[in-house]
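A.B. asks: sequence unknown, structure follows:
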């Protein structure tokens, strides 16, 4: 979808706990294989011992609103996304986040789409702003805390380490900030069993395993021939969203104004399987990976990448960034943003 001119991300922030766990310390303690840090593409990950995921989202949301110069009372829509337990079993964390940031006039709701949920929340907010003239500001938050009581951040999955943290983005129709240009989405629901495996449907959380064992379901998916299909479907989906995003943004693949392509915060093997060959073939822009000190932030990777693009001042006026992401189910997307200025 190409968005109307003037739609902007007024602020994008990442909130991380100060405590970290070192990948190399995990190796030294015999808890992680020696190739674990390189396989996951991380040096360390942030770990929250005391702050819940929704509370991290509140802190990120307040920071984003402050940076954007937006009053919380002016937020008309709040979308909160997560992939793991938010602290209560039967509850709406989106409403908690809205109350915590002071967005008393906002309509809060949650977006759950595995690791693509943050991207889908951005997309939904942009569509709402485009369609509803009465809506002036939307706030998107993501947050997860992968506490060891139910999730092994280092060994629960292949080629990825999970970091705790939150992100937030303020979207509006005008003002300073990155311009939202286009966002394309591609789904392959026939791949959903990667995270289900051959497990039956359980009556309660953590029935199948404690902590959650993603490797088990992936092994079942592999044994059923799913990985061969995924190795074909994934790159095709990335190619589709990238080419359509360029077309909708009015950009040629070789356009020198495309400064960078931001990657999900996953391990090198996954990136080489699904993303990097397509990028190298189609565009001249440099792939960038920001995850060495955060690990995978679940559905927060896309907003964290936007925050780092701004923080590192990667875009000159008129330049573009492509932001790729994907998530179990499966869904992939490509977001096109531009630094305003002379073209």
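C.D. replies: Ah, there it is. As the structure is a prediction and not an experimental result, all values here were calculated from the model.

A.B. asks: use CA for all of it now, contacts and neighbours both
C.D. replies: OK.

A.B. asks: quick check: longest helix of the chain.
C.D. replies: Assignment by DSSP state H gives helix 226-249 as the longest helix of the chain.

A.B. asks: Tell me which residues are up against stretch 326-335.
C.D. replies: Under the contact criterion Cα atoms under 8 Å, 6 or more residues apart in numbering, stretch 326-335 has outside partners 113-117, 119, 180-195, 237-238, 241-242, 245, 264, 299, 322-325.

A.B. asks: And for the longest helix of the chain, what's in contact with it?
C.D. replies: Counting by Cα under 8 Å, 6+ apart, 1-2, 181-188, 191, 194, 221-222, 252-253, 273-275, 278, 324, 332-336 sit against helix 226-249.

A.B. asks: how deep is residue 85 tucked in, by neighbour count?
C.D. replies: Residue 85 is flanked by 18 other residues according to other Cα atoms under 10 Å.

A.B. asks: actually residue 260, not the one I typed
C.D. replies: Neighbours of residue 260 (other Cα under 10 Å): 21.

A.B. asks: and it, which of the three is it?
C.D. replies: Look at residue 260: counting by DSSP: H, G, I helix; E, B strand; the rest coil, its state is strand.

A.B. asks: where's it relative to residue 252, distance?
C.D. replies: 14 Å (Cα to Cα, to the nearest Å).

A.B. asks: Off-centre distance for stretch 228-238?
C.D. replies: With Cα atoms, centre = their mean, to the nearest Å as the basis, stretch 228-238 stands 20 Å off its chain's centre.

A.B. asks: oh sorry, the question was meant for stretch 295-312
C.D. replies: Worked out by Cα atoms, centre = their mean, stretch 295-312 lies 7 Å from the chain centre.

A.B. asks: Next: stretch 245-265.
C.D. replies: That offset, for stretch 245-265, works out to 18 Å (Cα atoms, centre = their mean).

A.B. asks: Give the buried residues for that stretch.
C.D. replies: Residues of stretch 245-265 classed as buried under the neighbour-count rule (16 or more other Cα atoms under 10 Å) are 245-246, 248-249, 251, 253, 257-265.

A.B. asks: The nearest residue to residue 294 once chain neighbours are set aside sits in which helix or strand?
C.D. replies: Nearest in space to residue 294, with sequence neighbours left out and distances taken as Cα to Cα, 6 or more residues apart in numbering, is residue 45 at 4.6 Å. Assigned by DSSP states H and E, residue 45 belongs to strand 44-46.

A.B. asks: take a look at this one as well, against the first:
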């Protein structure tokens, strides 16, 4: 969708102080030299006790709100995104984040869409604001902490390394340091079995107490003799290409006009073959190599990247930022952001 009056007024991020390196994980027997060579991560951030996903999202949210300069009573909606356990069962982390950030009486919603949930949440929040012309500000947050024994950040995925942290953006229909020119989401639920395969439904979370192996269902599914692997790869690649193509078209720019390209902190092989080679993107335009010291932070990789670009990469008015994410299920979202000015918190 093309947006004519949708702005980013504030960005906030939070990363825990504790750093665990790949070499430390290898020494502890939780990672391997083979995975290090294949995936090329360098480190991950580890949340302290009590630093749950919503707690870190709220810290990032308070920073984003403060940077926006908007008062709490101007916010009409809060959307909170996440991937993993939020610290308690059967509760409302979005309302907790709201209580810790903007308060008030605006509705708070959760979005669970895999790693795509933050961008998906931004699109939903923007649609909410434009459906109600008397509203003009939204807070979108995300936060995750991946802890043993439920998830082993180094071993639950064959390729990804999960890291802890939070991020937030303030959307406004009135003003901001950047304008969102377009957003486009695309889904292909025929790929949903990649995350489920033949797994039986359980009656409660974490039923056997064993650390999750998140690639097992996908591997089982792909080993089915009736599955066309080439078609699966084509569908996944097609979702990436289509979402980007539509976002660029609706923003009325070309890929060559983009100065920065922000994406999830994927494994090296996936980033190279599934994004750079597929789309024809110059890796130097990304924050990928910077992010290798952080790992994949739930839903908020692109917000961490945007905050880094604003602080360290000297964006100029008129620069375009292309943002792209994917979430299992499968859903892809791409957005084109135009920098209007250097925000006051990023000025030297």
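C.D. replies: Looks like it came in fine. Bear in mind that the values here come from a model prediction, so they are computed numbers and not experimental data.

A.B. asks: circling back to that earlier point, in terms of secondary structure, what does the strand holding residue 45 of the first structure contact?
C.D. replies: Applying 3 or more Cα pairs under 8 Å, 6 or more residues apart in numbering; DSSP states H and E, one finds that strand 44-46 of the first structure contacts strand 20-22, helix 23-28.

A.B. asks: quick one: it to the second structure mean distance?
C.D. replies: Comparing strand 44-46 of the first structure with its match in the second structure after superposition yields a mean distance of 0.8 Å (mean Cα distance after the TM-score superposition for the first structure).

A.B. asks: next SSE after that strand?
C.D. replies: Heading C-terminal from strand 44-46 of the first structure (DSSP H and E), you reach helix 53-68.

A.B. asks: list the helices and strands that next one packs on?
C.D. replies: Packed against helix 53-68 of the first structure by the contact rule (3+ Cα pairs under 8 Å, 6+ apart) you find strand 8-15, helix 93-101, strand 137-144, strand 165-172.

A.B. asks: The second structure: matching residues for the third one?
C.D. replies: Under TM-score structural alignment, the alignment places strand 137-144 of the first structure onto residues 137-144 of the second structure.

A.B. asks: once aligned to the first structure, how far is the matching stretch on average?
C.D. replies: With mean Cα distance after the TM-score superposition for the first structure, stretch 137-144 of the second structure departs from the first structure by a mean of 0.4 Å once superposed.

A.B. asks: Take the contacts of helix 226-249 of the first structure and keep only those in strands.
C.D. replies: Among the contacts of helix 226-249 of the first structure, the members found in strands (DSSP state E) are 181-187, 324, 332-336.

A.B. asks: Next, the angle from the longest helix of the first structure to strand 258-262.
C.D. replies: Counting by axes from the mean of the first three to the mean of the last three Cα atoms, to 10 degrees, helix 226-249 of the first structure lies at 150 degrees to strand 258-262.

A.B. asks: Could you give the residue range in the first structure aligned to stretch 230-250 of the second structure?
C.D. replies: The aligned range for stretch 230-250 of the second structure is 228-248, by TM-score structural alignment.

A.B. asks: How far does the matching stretch sit from its chain's centre?
C.D. replies: With Cα atoms, centre = their mean as the basis, the mean position of stretch 228-248 of the first structure lies at 17 Å from the chain mean.

A.B. asks: quick one: buried residues of it?
C.D. replies: 230, 233-246, 248.

A.B. asks: before we move on, back to that, hmm, who's touching the strand holding residue 45 of the first structure?
C.D. replies: Residues outside strand 44-46 of the first structure that contact it (Cα under 8 Å, 6+ apart) are 16-24, 161-165, 292-295.

A.B. asks: and with 7 Å instead?
C.D. replies: The contact list for strand 44-46 of the first structure, computed with Cα atoms under 7 Å, 6 or more residues apart in numbering, reads 16-23, 163-164, 292-295.

A.B. asks: what's the answer for stretch 105-119 of the second structure, then?
C.D. replies: Stretch 105-119 of the second structure is contacted from outside by 75-83, 94-95, 98, 121, 142, 298-300, 325-328, 331-333, using Cα under 7 Å, 6+ apart.

A.B. asks: Can you select the buried ones from these in PyMOL?
C.D. replies: Buried residues among the contacts of stretch 105-119 of the second structure (16+ other Cα under 10 Å), as a PyMOL selection:
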select buried, resi 75+76+77+78+79+80+81+82+83+94+95+98+121+142+298+299+300+325+326+327+328+331+332+333
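
A.B. asks: Residue 47 of the first structure touches residue 163, doesn't it?
C.D. replies: Yes - at 6.4 Å, residue 47 of the first structure and residue 163 qualify as touching, with contact defined as Cα atoms under 7 Å.

A.B. asks: Those two: which has the busier surroundings?
C.D. replies: Each of residue 47 of the first structure and residue 163 has its neighbours counted (other Cα under 10 Å); residue 163 has more, 30 against 22.

A.B. asks: So that one sits against residue 297, correct?
C.D. replies: Yes - with contact defined as Cα under 7 Å, residue 163 of the first structure and residue 297 form a contacting pair (5.3 Å).

A.B. asks: how about the helices and strands packed on helix 53-68 of the first structure in JSON lines, adding distance to residue 307 of the first structure?
C.D. replies: Converted to JSON lines, these look like this (distance: least, Cα to Cα, whole Å):
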{"stretch": "strand 8-15", "distance to residue 307 of the first structure": "5"}
{"stretch": "helix 93-101", "distance to residue 307 of the first structure": "19"}
{"stretch": "strand 137-144", "distance to residue 307 of the first structure": "13"}
{"stretch": "strand 165-172", "distance to residue 307 of the first structure": "9"}
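
A.B. asks: looking at these, which is closest to residue 207 of the first structure?
C.D. replies: Residue 207 of the first structure sits nearest to strand 137-144 of all these, at 20.6 Å, using Cα to Cα.

A.B. asks: Buried residues of stretch 39-56 of the second structure, list them for me.
C.D. replies: Within stretch 39-56 of the second structure, the residues scored as buried using 16+ other Cα under 10 Å are 39-47, 51-56.

A.B. asks: got it, and stretch 174-190 of the first structure?
C.D. replies: Buried, per 16+ other Cα under 10 Å, within stretch 174-190 of the first structure: 177, 178, 179, 180, 181, 182, 183, 184, 185, 186, 187.

A.B. asks: Stretch 264-284 of the first structure too?
C.D. replies: Of the residues in stretch 264-284 of the first structure, those buried by neighbour count under the rule 16+ other Cα under 10 Å are 264-270, 274-276, 278-279, 283-284.

A.B. asks: can you redo the residues you listed as TSV with distance to residue 135 of the first structure?
C.D. replies: Formatted as TSV, these follow (distance: Cα to Cα, whole Å):
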residue	distance to residue 135 of the first structure
264	30
265	32
266	35
267	39
268	40
269	42
270	39
274	37
275	35
276	38
278	37
279	36
283	36
284	37
